[in-house]
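**Student:** I'll drop the sequence and a predicted model, then ask my questions.
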Amino acid sequence: MDISSIAAAASVNAAAKVQTEASVRVLKMALDMQGDSVLQLLEALPVPAQQAPVVGSAAGGVVDTWA
């Protein structure tokens, strides 16, 4: 193996490493943006009002104590 092929292999390896790091960084940015979008969607949902059920308004709400 001559020196030029070793240098070429090292150069290809370094370029692949840089490309991989850039791809990972872009993926992280995309995931962060997606997470932000999900939070915005969740915040836009209306919050249902928590109401206590009225006694007698649903099945089992009235108990017949004379039976």
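**Tutor:** Thanks, I have it.
**Student:** all contacts plus neighbour counts: C-alpha atoms, from now on.
**Tutor:** Noted.
**Student:** Show me where the chain has its strands.
**Tutor:** Per DSSP state E, the chain carries no strands over any range.
**Student:** any chance you could map the helices in it?
**Tutor:** Taking DSSP state H as the criterion, the chain contains helices spanning 3-44.
**Student:** So for this protein, the centremost residue is which one?
**Tutor:** Taking Cα atoms, centre = their mean, the centroid of the chain lies closest to G35, which sits 4.7 Å from it.
**Student:** any idea how far S4 is from M29?
**Tutor:** To S4, M29 is 38 Å away according to Cα to Cα, to the nearest Å.
**Student:** second one coming, line it up with the first:
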Amino acid sequence: MNISGVQVAAMASGLDQRDAVAVTVLKKSMDIQKQTAMQLIEAIPPAQSRPTGNLGSNIDVHA
């Protein structure tokens, strides 16, 4: 019984270590996605101002 208990403990510690590595990889992946999203947002050109005068203020409904 003692040997199987040691094996179970060894397996459990191996799973904990693999889980920790998986969480670390996930966090790194999320950081990279965040950086990429911020770069895309910063690359969006600024919105152009509205036209002046009456350009675009009338709609031709008879066309």
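**Tutor:** Thanks, I have the structure now. None of the values given here were measured: they were computed from a predicted structure.
**Student:** picking up where we left off before, who has more neighbours out of M29 and S4 of structure 1?
**Tutor:** In this view M29 of structure 1 and S4 are compared by other Cα atoms under 10 Å, and M29 has more residues nearby, 12 against 9.
**Student:** What's the match for that one in structure 2?
**Tutor:** Under the alignment by TM-score structural alignment, M29 of structure 1 pairs with K28 in structure 2.
**Student:** how much space between that match and K34 of structure 2?
**Tutor:** Taking Cα to Cα, one finds K28 of structure 2 at 10 Å from K34 of structure 2.
**Student:** Could you do I44 of structure 2 as well?
**Tutor:** 16 Å.
**Student:** ditto for R50 of structure 2
**Tutor:** 32 Å.
**Student:** Stretch 23-31 of structure 1 against structure 2, how far on average?
**Tutor:** Overlaying structure 2 shows stretch 23-31 of structure 1 at a mean distance of 0.5 Å from the equivalent residues (mean Cα distance after the TM-score superposition for structure 1).
**Student:** Return the distance of that stretch from the chain's centre.
**Tutor:** Distance, stretch centre to chain centre, for stretch 23-31 of structure 1: 13 Å (Cα atoms, centre = their mean, to the nearest Å).
**Student:** Please apply the same query to stretch 32-42 of structure 1.
**Tutor:** The answer for stretch 32-42 of structure 1 is 7 Å, by Cα atoms, centre = their mean.
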